[in-house]
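S.K.: Have a look; sequence and predicted model below, questions after that.
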Amino acid sequence: MNDSRIWAALEPLHPSALEDMPMDGTWLKPPYHNDPAGRAVVCNDDDFQFVVVDRKKGSVLFVCEDDESLIASSLDTFVRIVSAWGSIDRDAPGPEDDEEFSAVRKSFESQLKVLDPPAAGPNEFWSLYTEELTSDDYVDFDDLDDDEDEEPETDTGDNDRPGADESFSVA
């Protein structure tokens, strides 16, 4: 699959719809550079995560260090998934509202199973992403109090010593 075919699918989504996608990085325009496996890098965080399009199969994959997971089986289904995700992303409460978020997540998962059953698999991108959001390890840093960001003051022990201008006498 050449760059023009990839861009034909991504251009209508660029940049706003792609920016709603739950992955860090910059969505790129052609010409696309290839990763070591010969896949087109379409989104890159300039660190260790990126999104690629397999030029032979047309599938869209999320790559994070040595792990890969399927985002979409093809560019065509990727476009439909981005659209489905965008409508949910705009309307979804955050994970802090467990009941509503769970309903929205289940709705998206149901849509995904219809749009692209392989991408809805248990160890693929969307499943891993929603699992991470709903785990107890998820912390919304915006909800933390500002006080928690400050370092506690440490007691140096100087409080008990007389100051330089103080004198004490031994009686």
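M.R.: Cool, the structure landed. These figures come from a predicted structure and were not determined experimentally.
S.K.: C-alpha from now on. contacts and neighbour counts both.
M.R.: OK.
S.K.: What is the burial count for the nearest residue to V53 once chain neighbours are set aside?
M.R.: Sequence neighbours aside, V60 is the residue nearest to V53 in space, at 4.6 Å (criterion: C-alpha to C-alpha, 6 or more residues apart in numbering). Other residues near V60 come to 26 when the count uses other C-alpha atoms under 10 Å.
S.K.: Ok, S83 next?
M.R.: 17.
S.K.: What of V41?
M.R.: Neighbours of V41 (other C-alpha under 10 Å): 23.
S.K.: can you confirm it is in a strand?
M.R.: Yes: with DSSP: H, G, I helix; E, B strand; the rest coil as the criterion, V41 is part of a strand.
S.K.: next up, a second structure to put side by side with the first:
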Amino acid sequence: MSQFLALEAKLLDENRYEEWLALLDEDIDYHVPIRVSDDRPDRQSAANRYRLRDNMMLLSKRVERMTTGQAWAESPASRTVRVVGSVLVTPTDLPGRFEVDSAVLIYRQRALDEEADIIPVRRQDVVLHEDGRCRLLKRTALLPWIALRTPNLAIFL
């Protein structure tokens, strides 16, 4: 599973978005919930409120825009380095399905900006492993911030 996550990070860092899309299942649920300030650990994100909530069609459209030069927030494309760690893999009751928790630090340099962003993300994924390959079925990307501390979320987490 670590190999799968490392490959995904490499493809995204190298702007190889079409190849990255091939790692996703057609039924992908990719979302970034809005964080809230609450003392209870089970209420750290707002119910049914998202910064992003994408499926395969929307992710494909985002990739298409990024390759046309029409995605102004990413023109020129950010230079990124993703470091993936703290990987925990838990089998589910369904054959070939795994819950995969990981932590990711994304270094992002945008255009001519002197300051770079460090974007910390805690990811909760569901990965399907069958026929010798992995596919991402679901991703919940949790940012620690209540208010964004980066100009945009135009990159994939």
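M.R.: That came in fine, so what should we check first? All of these numbers come straight from a predicted model, not from anything done at the bench.
S.K.: Now the TM-score, please.
M.R.: Here the TM-score for the pair of chains, by TM-score structural alignment, normalised by the length of structure 2, is 0.25; 80 aligned residues with a C-alpha RMSD of 5.8 Å.
S.K.: ok so, going back, the residue nearest to V53 of structure 1 contacts L70, correct?
M.R.: Yes: with contact defined as C-alpha atoms under 8 Å, V60 of structure 1 reaches L70; the gap is 6.3 Å.
S.K.: Name the residues contacting each of these two.
M.R.: Counting by C-alpha atoms under 8 Å, 6 or more residues apart in numbering, no residue touches both V60 of structure 1 and L70.
S.K.: May I ask which helix or strand encompasses V104 of structure 1?
M.R.: In this assignment (DSSP states H and E), V104 of structure 1 forms part of helix 98-115.
S.K.: Can you list the buried residues in the helix or strand just after that helix?
M.R.: Per DSSP H and E, the first helix or strand lying C-terminal to helix 98-115 of structure 1 is helix 125-134. Of all the residues in helix 125-134 of structure 1, those buried under the rule 16 or more other C-alpha atoms under 10 Å are 125-127, 130, 133-134.
S.K.: angle of helix 125-134 of structure 1 against helix 98-115?
M.R.: Put simply, helix 125-134 of structure 1 runs at 180 degrees to helix 98-115, going by axes from the mean of the first three to the mean of the last three C-alpha atoms, to 10 degrees.
S.K.: Who are the packing partners of helix 125-134 of structure 1?
M.R.: strand 67-72 (3 or more C-alpha pairs under 8 Å, 6 or more residues apart in numbering; DSSP states H and E).
S.K.: Summarise which helices and strands the very next helix or strand once past the strand it packs on is packed against.
M.R.: Per DSSP H and E, the first helix or strand lying C-terminal to strand 67-72 of structure 1 is helix 75-91. Helix 75-91 of structure 1 is packed against helix 3-10, helix 16-19, strand 67-72, helix 98-115, with contacts defined by 3+ C-alpha pairs under 8 Å, 6+ apart.
S.K.: Show residues contacting the shortest one.
M.R.: For helix 16-19 of structure 1, contacts defined as C-alpha under 8 Å, 6+ apart pick out 27, 82-83, 86.
S.K.: Make TSV from those residues and add distance to V104 of structure 1 to it.
M.R.: What follows is these, written out as TSV (distance: C-alpha to C-alpha, whole Å):
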residue	distance to V104 of structure 1
W27	26
V82	15
S83	15
G86	12
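S.K.: wait, which of these is closest to E100 of structure 1?
M.R.: Nearest to E100 of structure 1 among those: G86, at 16.8 Å, using C-alpha to C-alpha.
S.K.: count of residues packed around the closest one?
M.R.: Neighbours around G86 of structure 1, by other C-alpha under 10 Å: 18.
S.K.: measure it to F108 of structure 1 for me?
M.R.: Using C-alpha to C-alpha, to the nearest Å, G86 of structure 1 is found at 10 Å from F108 of structure 1.
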